[in-house]
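Trainee: next one to model:
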Amino acid sequence: MARLLSACFLILISVQLGTVLVIIEAWNAESSNDQPTENLSNMIGHFATKINLTIGQKWSLGEHIGEKSELRFSYRAVCDEFYYGDDCADFCRSRDDPFGHFTCDDAGNRICLHGWKGQYCGEPICFSGCSEEHGYCVAPSQCNCRYGWQGPRCEECLPYPGCKHGTCKHPWECRCEKGWGGLLCDKDLSV
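Mentor: Alright, predicted model coming up:
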């Protein structure tokens, strides 16, 4: 004849670098006043197992069959929020501030927000056609000209101040148009 006992379970779990050690003990607790773990003769059964963990959302099944007991259990290992990778050591948290402009995919890779590039998505993508040599931007789709350059794509040099009838190939030049001369191309040579 089988006797029904109240039981309590003591479960100890230790996790280290991809493995978990699980120790489960079942103790007899015949009355509410008993402290089952005080007397070793109250132990119904115990087992210990080492499990290799794979990080993921999928549950794995475990089983222990002893002389007097069977235990079936399921387990899974998931990373804390913002941590990724096989050992949960890769950190990625979406941001949109001066330190980066990105979101994180399911593997913890940074995905730049529209208009940003670079390792931490902190480099803006300038206006299409903006001169890389003479222009720059501090926000996406801008084209700010460096000193001495002008135009929507920063491809036009600024002539020397006061240059009347001249052009430039480099900033601060004053190359006179045909028929004009002088330092500021303000002398009519046709007279």
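
Trainee: CA only for contacts and neighbour counts going forward, please
Mentor: OK.

Trainee: buried ones in stretch 19-37, by neighbour count?
Mentor: For stretch 19-37, a neighbour-count test (16 or more other C-alpha atoms under 10 Å) marks 20, 24-29, 36-37 as buried.

Trainee: would you turn those into TSV with secondary structure and distance to residue 143?
Mentor: Listed next are the buried residues of stretch 19-37 as TSV, based on DSSP: H, G, I helix; E, B strand; the rest coil; distance: C-alpha to C-alpha, whole Å:
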residue	secondary structure	distance to residue 143
20	strand	55
24	strand	66
25	strand	69
26	strand	71
27	strand	74
28	strand	77
29	coil	77
36	helix	76
37	helix	74
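
Trainee: and these, which is closest to residue 139?
Mentor: Of all these, residue 139 sits closest to residue 20, with 47.7 Å by C-alpha to C-alpha.

Trainee: contact partners for the closest one?
Mentor: Residue 20 is in contact with 13-14, 50-53, counting by C-alpha atoms under 8 Å, 6 or more residues apart in numbering.

Trainee: residues in contact with stretch 31-38?
Mentor: Contacts of stretch 31-38 with the rest of the structure, by C-alpha under 8 Å, 6+ apart, involve 6, 8, 27-29, 42-43.

Trainee: please dump the residues you listed into TSV; it should also carry distance to residue 124 for every row.
Mentor: Shown next, in TSV, are these (distance: C-alpha to C-alpha, whole Å):
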residue	distance to residue 124
6	66
8	60
27	64
28	67
29	67
42	69
43	66
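
Trainee: another for comparison:
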Amino acid sequence: MWNKLVEAHRFLILCLLLTVYAEVCQSSGFFEVQLISVENPSGRLLSGDCCDSEGGEADGSCGPDECDTYFRVCLKEYQLEVKTGGSCTYGLEITKVIGGNTFQFRGAQKGGHDTGKIVIPFQFSWPQDYTLIVEAWDKDNDTHSSGDELLIERSIYKGKINPGEEKQTVEYRSHIATIKYTIRLRCDEHYYGIRCNIVCRPRNDYFGHYVCDQFGKRHCMEGWKGEDCKTAICKQGCSPTHGTCDIPGTCK
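Mentor: Modelled structure (predicted):
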């Protein structure tokens, strides 16, 4: 009998450790960029050259071969003077080729389109302040190209953002191209707070009986009380001295 109790106790401890480990290993949230539209009517690079260097015509316009546009999104710490090089300390995502000179993602503003959505997960307490660099590039099989030779446009946006469902719209215009996109920050499931660092996972088992509100605060289920909602509320009239219960609404 004693051995069975010891084994049961060890099993419960193991389950608790696995639960805590799973919560720690999950990322705490993600930064989302949803592309809405790109307008590059002339099909040019930031340098003024044509995306297709061999497609220029005598009148100075670019040929029919359009840019092969892909995006590089860099998220880093807030910088007063932004350095476009260096490490993307909060995360980096690079898309495949998703369009030509001018294109748009219909329904993106209403949240009904996943194409053009770029998600950067993070596994740290969100600092609120950030720098976002969204770059449009021309894909070229010429391996001799280097530096910013194939850069179409670069949008730099920085500030403060808190988690939420609402999206912020950013529109960057230049003499070369216009890029429009939305941004938002969201906590992962079971993570709460302005830094996505409050963990609350609803449960109804040996370790507690509670649900979580929008702020990540625990609320005991009906029939339970205590810090972890592990204490059953006994049947009304149950003696506080001689009565006890393991199941709500009972008394022994």
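
Trainee: what's the TM-score here?
Mentor: The TM-score (TM-score structural alignment, normalised by the length of structure 1) is 0.64; 142 aligned residues with a C-alpha RMSD of 2.3 Å.

Trainee: let me have the contacts of residue 20 of structure 1 in a markdown table, adding distance to residue 92 of structure 1 as columns.
Mentor: Output for the contacts of residue 20 of structure 1, formatted as a markdown table (distance: C-alpha to C-alpha, whole Å):
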| residue | distance to residue 92 of structure 1 |
| --- | --- |
| 13 | 27 |
| 14 | 26 |
| 50 | 30 |
| 51 | 28 |
| 52 | 25 |
| 53 | 22 |
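
Trainee: redo those as TSV? Include distance to residue 89 of structure 1, neighbour count and secondary structure.
Mentor: TSV is the format used below for the contacts of residue 20 of structure 1 (distance: C-alpha to C-alpha, whole Å; neighbours: other C-alpha atoms under 10 Å; DSSP: H, G, I helix; E, B strand; the rest coil):
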residue	distance to residue 89 of structure 1	neighbour count	secondary structure
13	20	12	strand
14	18	10	strand
50	22	13	strand
51	20	14	strand
52	17	12	strand
53	15	19	coil
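
Trainee: quick one: what's aligned to residue 48 of structure 1 in structure 2?
Mentor: Aligned by TM-score structural alignment, residue 48 of structure 1 pairs with residue 156 of structure 2.

Trainee: that match should be in a strand, yeah?
Mentor: Yes. With DSSP: H, G, I helix; E, B strand; the rest coil as the criterion, residue 156 of structure 2 is assigned to a strand.

Trainee: so residue 140 of structure 2, which of the three states?
Mentor: Residue 140 of structure 2 carries the three-state label coil when classified by three-state DSSP.

Trainee: ugh, wrong one, residue 6 of structure 2
Mentor: Residue 6 of structure 2 ends up helix, using three-state DSSP.

Trainee: pull the number of nearby residues for it.
Mentor: Residue 6 of structure 2 has 10 neighbours, counted by other C-alpha atoms under 10 Å.

Trainee: can you check residue 199 of structure 2 too?
Mentor: Neighbours of residue 199 of structure 2 under the rule other C-alpha under 10 Å: 19.

Trainee: OK, contacts around it?
Mentor: Contacts of residue 199 of structure 2 were listed using C-alpha under 8 Å, 6+ apart, and they are 23, 190-192, 216.

Trainee: conserved subset of those residues in structure 1?
Mentor: Listed in the original numbering, the contacts of residue 199 of structure 2 still in contact in structure 1 are 190-192, 216 (both residues aligned by TM-score structural alignment, their matches' C-alpha atoms under 8 Å).

Trainee: pipe the contacts of residue 199 of structure 2 into TSV and attach neighbour count, secondary structure and distance to residue 241 of structure 2 per row.
Mentor: Listed next are the contacts of residue 199 of structure 2 as TSV, based on neighbours: other C-alpha atoms under 10 Å; DSSP: H, G, I helix; E, B strand; the rest coil; distance: C-alpha to C-alpha, whole Å:
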residue	neighbour count	secondary structure	distance to residue 241 of structure 2
23	16	helix	39
190	18	coil	39
191	23	strand	40
192	23	strand	40
216	19	coil	35
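
Trainee: nearest to residue 247 of structure 2 among these?
Mentor: residue 216 (25.9 Å).

Trainee: and the aligned residue in structure 1 for the closest one, how far is that from residue 79 of structure 1?
Mentor: Residue pairing (TM-score structural alignment): residue 216 of structure 2 is matched to residue 108 of structure 1. Going from residue 108 of structure 1 to residue 79 of structure 1 by C-alpha to C-alpha, to the nearest Å gives 11 Å.

Trainee: what does residue 125 of structure 1 give?
Mentor: Counting by C-alpha to C-alpha, the gap from residue 125 of structure 1 to residue 79 of structure 1 is 33 Å.

Trainee: burial of the nearest residue to residue 164 of structure 2 once chain neighbours are set aside, as a residue count?
Mentor: Nearest non-adjacent residue to residue 164 of structure 2, counting by C-alpha to C-alpha, 6 or more residues apart in numbering: residue 186, 5.6 Å away. If you count neighbours by other C-alpha under 10 Å, residue 186 of structure 2 ends up with 21.
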